[in-house]
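Enquirer: sequence first, then the predicted structure, then my questions.
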Amino acid sequence: MSDTDTHDQTAEPITDEIHDNSWSANLEKPQYADDAELAVRDALVAIDHTTAGNHVNLVTHGDLGHPEEFLYDAIEREYGLDPEYVEQCGCGGHVTRVQVA
């Protein structure tokens, strides 16, 4: 069984509700530290669960590096949206804002 398969069975969904407001998705938990694929998957789910006119802040684990390296292409390809880098957190994570049209 691959690490991804294990995560699929044990990882809680990033959200199961539709957010009709701006919000933050915490992709900094330990399960994301070495799994960029899981971070991308859950970031896309977070965007799917954000209504038009709002934004979601995607807070990614610092061990994954700058989100431009692993996340931005997937967001642009899937939604045609332009992610905006906000800042690096004091703990090492990164905040990317995605405005949902």
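Expert: That came through, no problem.

Enquirer: from here on, contacts and neighbour counts on C-alpha atoms
Expert: Noted.

Enquirer: from residue 95, how far off is the spatially most central residue of the chain?
Expert: For the chain, the residue sitting closest to the mean C-alpha position, by CA atoms, centre = their mean, is residue 43 at 2.8 Å. Applying CA to CA, to the nearest Å, the value for residue 43 to residue 95 is 12 Å.

Enquirer: give me the common contacts of these two.
Expert: residue 58 (CA atoms under 8 Å, 6 or more residues apart in numbering).

Enquirer: next up, a structure to set beside the first:
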Amino acid sequence: MSHSHEDVPPVTTEVHDNSWSANLETPAHAEDPDVVVEQAIDAVEMTTAGNHVNLVSHADHGHPETYLFDALAEAFGETISVEYVQQCGCGGHVTRVHREA
């Protein structure tokens, strides 16, 4: 079953003035890599400069370097740094995005 992007609850509704993690591993995220990218960008936008967000993405889409890194670079340019942290035991992936000051 496919979800429209509007049907997927937001990953956050508040600005984070600290480092935090965004869960992009729900069934809706597994079904649509575009939702993962859209909500990853939202998560970075909601993270203040000097902090990072760990984007925990679904294993179904493979390594985030293949679909997420370029989208983040296009959206934020040199205002972020992106680091692949690890693959989780469940198969998902953790990508750390640091907002530069």
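Expert: Looks like it came in fine. All of these numbers come straight from a predicted model, not from anything done at the bench.

Enquirer: tm score of chain vs chain?
Expert: Superposed pair, TM-score by TM-score structural alignment, normalised by the length of structure 1: 0.92. Supporting alignment: 97 aligned residues with a CA RMSD of 1.0 Å.

Enquirer: and the residue lying closest to residue 59 of structure 1 once chain neighbours are set aside, helix, strand or coil?
Expert: Nearest residue to residue 59 of structure 1, sequence neighbours excluded (CA to CA, 6 or more residues apart in numbering): residue 95, at 4.5 Å. Secondary structure assignment for residue 95 of structure 1 (DSSP: H, G, I helix; E, B strand; the rest coil): strand.

Enquirer: what's the matching residue for residue 95 of structure 1 over in structure 2?
Expert: Under the alignment (TM-score structural alignment), residue 95 of structure 1 maps onto residue 94 of structure 2.

Enquirer: quickly note the distance from that match to residue 40 of structure 2.
Expert: 12 Å.

Enquirer: repeat that for residue 24 of structure 2.
Expert: Between residue 24 of structure 2 and residue 40 of structure 2 the distance is 8 Å, computed by CA to CA.

Enquirer: spit out the contact partners of the alignment partner in structure 1 of residue 12 of structure 2.
Expert: Matched by TM-score structural alignment, residue 12 of structure 2 corresponds to residue 15 in structure 1. Residues near residue 15 of structure 1 by CA under 8 Å, 6+ apart: 45, 46, 49.

Enquirer: go again using 7 Å as the cut-off
Expert: Contact analysis of residue 15 of structure 1 by CA atoms under 7 Å, 6 or more residues apart in numbering lists residue 46.
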